[in-house]
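[1] no sequence on this one, just coordinates:
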């Protein structure tokens, strides 16, 4: 299994990918799990495929660690596979779907991972049903929220943005709170505008769910902007939550099946 992340100059991002690779190796033992990156961090997927071929592996499943099927999935990853073949790597390669939705359905495991991170951030959606609209009245316990922003990295690809919108809609249905999408780059609205929009519609305690696989500058910027806008909390990136490792396992099984 070859996991392919986008890559970042921030070393935290590479460590997050390595942590996910370790988690995948636990839930799907029996085959090596190798992390790779399209940019900024070595090795790249082309080099990994060449090394696997040299080591005698006949087949590999390549998993794009991406939440949308945008440019990197459509162009960069196939180009990396082609480059390995052009360099003489005699290894059969199957490429899985990305981890985000590619059709109308949002994977239940992806939603569960996002919800886990919200809980870990000290948030309790169930608390909004209480009489005073919040939890932890005495200063302890989880915080309730009545509005949610799903903060994504951003893309100019309209189909990819639509897939982020489907995740936001699924979270809204599951948590029974109004949910708004925001982007850290490439497309509006920013997280501050999304938080303000929900507040203008009556939400008093807006939380932010980070739709990121790894920490880095985008997540840092979202967290800073959300707090400036008055959000009650921002969840951590998905990184190596058990639900994400299991989603990778299922993507591999689907491609290998």
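    Perfect, thanks for sending it. Keep in mind the model is a prediction, meaning the values are calculated, not measured. Numbers count the residues shown, from 1 in each chain.
[2] rest of the way, CA atoms for contacts and neighbours
    Will do.
[3] count of neighbours near residue 175?
    When neighbours are defined as other Cα atoms under 10 Å, residue 175 has 18 of them.
[4] same check, this time on residue 164
    By other Cα under 10 Å, the residues close to residue 164 number 26.
[5] how about residue 156?
    Applying other Cα under 10 Å, we find 12 residues neighbouring residue 156.
[6] who's in contact with it?
    Neighbour list for residue 156: 186, 187 [criterion: Cα atoms under 8 Å, 6 or more residues apart in numbering].
[7] check which helix or strand covers it.
    Applying DSSP states H and E as the criterion places residue 156 outside every helix and strand.
[8] tell me how far it lies from residue 35.
    27 Å (Cα to Cα, to the nearest Å).
[9] list the buried residues of stretch 156-163.
    160, 161, 163 (16 or more other Cα atoms under 10 Å).
[10] my bad, stretch 88-106
    89-91, 93-102, 106.
[11] residue 206: which of the residues you listed is nearest?
    Of all the buried residues of stretch 88-106, residue 106 has the smallest distance to residue 206: 22.7 Å, by Cα to Cα.
[12] where along the stretch 101-250 of the chain do the strands fall?
    Here the stretch 101-250 of the chain has its strands, by DSSP state E, counting those that start in this stretch, at 147-152, 179-183, 206-211, 233-234.
[13] need those in CSV (columns: mean neighbour count and distance to residue 70).
    As requested, the strands of the stretch 101-250 of the chain are exported to CSV (neighbours: other Cα atoms under 10 Å; distance: least, Cα to Cα, whole Å):
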stretch, mean neighbour count, distance to residue 70
strand 147-152, 28, 13
strand 179-183, 25, 15
strand 206-211, 28, 15
strand 233-234, 23, 25
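[14] okay, one more to line up with it:
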């Protein structure tokens, strides 16, 4: 009996760099578990679509699928878009009599191990900008109308700041203040001049680009790239899959 297939489900973007990054992350996951059928998919804007991938797997004979949402916070996409997509796929294949079992796991979330990836991207940015001194940090994330999602980012920012013994503030690219530029200017108003911004995004796209633009305009000395494809993130994807696969086993 084949193990359940794994769909790594991202939101999607018009920016082709986003899909390229997600595909690279899936390549990392496949390298760790070459025995599994692992596919990238997107809710919208990028290809392949989620329903296309589900159909492809069903056609290949898979009747169990574990979906790992590649989302960092429990916001609208996690609470609404993903459950709706799962329900629609299950209902559509229920009418064919193929008995598809499909289950979404917890989102990636904000695991503490992601701070290692964040630090790696920040070191790369500081090296490129030839920056050797910092006196403040900004953690830039997408932002949400859900205050709990923003609070999760703020908590991670505090942990990150404690680790580096530097003041850190969370900033958001949409839906909630402060924007990255505002956060940088607030630190500069305190007399701090060496402020770097870390991009707490999984992949490149409009929001990370906008956050970077505003930060640099406000005087940030460096802005890191998004987390991207990394083995630590791949390990979390597989950890989520393992739990989801167990939940598919009949009690």
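    Perfect, thanks for sending it. Worth saying up front: this structure is predicted, and the values here are computed from it rather than measured.
[15] tm score of chain vs chain?
    Here the TM-score for the pair of chains, by TM-score structural alignment, normalised by the length of the second structure, is 0.88; 237 aligned residues with a Cα RMSD of 1.9 Å.
[16] the stretch 151-251 of the second structure: helices as residue ranges?
    For the stretch 151-251 of the second structure, the helices defined by DSSP state H, counting those that start in this stretch cover 180-189, 206-218, 231-247.
[17] looking at these, which is closest to residue 10 of the second structure?
    Among those, helix 231-247 comes nearest to residue 10 of the second structure, with 11.9 Å by Cα to Cα.
[18] what residues of the closest one count as buried?
    Buried-residue list, helix 231-247 of the second structure, by 16+ other Cα under 10 Å: 232, 233, 234, 236, 237, 238, 240, 241, 244, 245.
[19] and that helix, what does it pack against?
    helix 16-32, strand 64-69, helix 114-129 (3 or more Cα pairs under 8 Å, 6 or more residues apart in numbering; DSSP states H and E).
[20] looking at these, which is nearest to residue 228 of the second structure?
    Evaluated over those, closeness to residue 228 of the second structure peaks at helix 16-32, with 5.9 Å, by Cα to Cα.
[21] what's that closest one aligned against in the first structure?
    Per the alignment by TM-score structural alignment, helix 16-32 of the second structure matches residues 11-27 in the first structure.
[22] list the buried ones in that stretch?
    So for stretch 11-27 of the first structure, counting by 16+ other Cα under 10 Å, buried means 13, 14, 16, 17, 18, 19, 20, 21, 22, 23, 24, 25.
[23] quick one: that stretch to the second structure mean distance?
    Aligned to the second structure and superposed, stretch 11-27 of the first structure gives a mean residue distance of 0.9 Å (mean Cα distance after the TM-score superposition for the first structure).
[24] columns distance to residue 62 of the second structure on top of the buried residues of helix 231-247 of the second structure, output as JSON lines?
    Output for the buried residues of helix 231-247 of the second structure, formatted as JSON lines (distance: Cα to Cα, whole Å):
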{"residue": "232", "distance to residue 62 of the second structure": "28"}
{"residue": "233", "distance to residue 62 of the second structure": "25"}
{"residue": "234", "distance to residue 62 of the second structure": "22"}
{"residue": "236", "distance to residue 62 of the second structure": "23"}
{"residue": "237", "distance to residue 62 of the second structure": "20"}
{"residue": "238", "distance to residue 62 of the second structure": "18"}
{"residue": "240", "distance to residue 62 of the second structure": "19"}
{"residue": "241", "distance to residue 62 of the second structure": "15"}
{"residue": "244", "distance to residue 62 of the second structure": "15"}
{"residue": "245", "distance to residue 62 of the second structure": "13"}
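[25] if we can go back for a sec, just send the helices and strands packed on helix 231-247 of the second structure back as TSV, with distance to residue 220 of the second structure too.
    Formatted as TSV, these follow (distance: least, Cα to Cα, whole Å):
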stretch	distance to residue 220 of the second structure
helix 16-32	24
strand 64-69	32
helix 114-129	11
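[26] go through those and name the closest to residue 210 of the second structure.
    helix 16-32 (14.6 Å).
[27] who touches that closest one?
    The list of residues contacting helix 16-32 of the second structure from outside it, by Cα under 8 Å, 6+ apart, reads 8, 10, 12-13, 36, 38-40, 46-47, 203-205, 228-231, 233-235, 237-238.
[28] same check on stretch 48-65 of the first structure?
    If you take Cα under 8 Å, 6+ apart as the criterion, stretch 48-65 of the first structure is touched by 1-6, 34, 36, 73, 77, 81, 84, 87-99, 213, 248, 251-252, 255-256.
[29] where in the second structure does that stretch fall?
    Under TM-score structural alignment, stretch 48-65 of the first structure corresponds to residues 53-70 of the second structure.
[30] now do stretch 147-163 of the first structure
    Per TM-score structural alignment, the counterpart of stretch 147-163 of the first structure in the second structure is residues 136-152.
[31] so can I have CSV of the strands of the stretch 101-250 of the first structure showing distance to residue 68 of the first structure?
    What follows is those, written out as CSV (distance: least, Cα to Cα, whole Å):
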stretch, distance to residue 68 of the first structure
strand 147-152, 10
strand 179-183, 13
strand 206-211, 11
strand 233-234, 21
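[32] and of those strands, who's closest to residue 172 of the first structure?
    Ranking the strands of the stretch 101-250 of the first structure by distance to residue 172 of the first structure, with Cα to Cα as the measure, places strand 179-183 first at 5.4 Å.
[33] residue range for the closest one in the second structure?
    Counting by TM-score structural alignment, strand 179-183 of the first structure falls onto residues 168-172 of the second structure.
[34] mean deviation of that stretch from the first structure?
    Here the mean offset of stretch 168-172 of the second structure against the first structure after fitting is 0.8 Å, by mean Cα distance after the TM-score superposition for the first structure.
[35] quick one: that stretch to chain centroid distance?
    Relative to its chain's centre, stretch 168-172 of the second structure lies at 17 Å (Cα atoms, centre = their mean, to the nearest Å).
[36] got a list of contacts for that stretch?
    Contact partners of stretch 168-172 of the second structure, identified using Cα under 8 Å, 6+ apart, comprise 136-143, 153-154, 157-158, 160-161, 177-180, 183, 211.
[37] stretch 87-107 of the second structure too?
    Applying Cα under 8 Å, 6+ apart, the external contacts of stretch 87-107 of the second structure come out as 51, 54, 58, 62-74, 78, 82-83, 86, 240-241, 243-244, 248.
[38] done for today, thanks.
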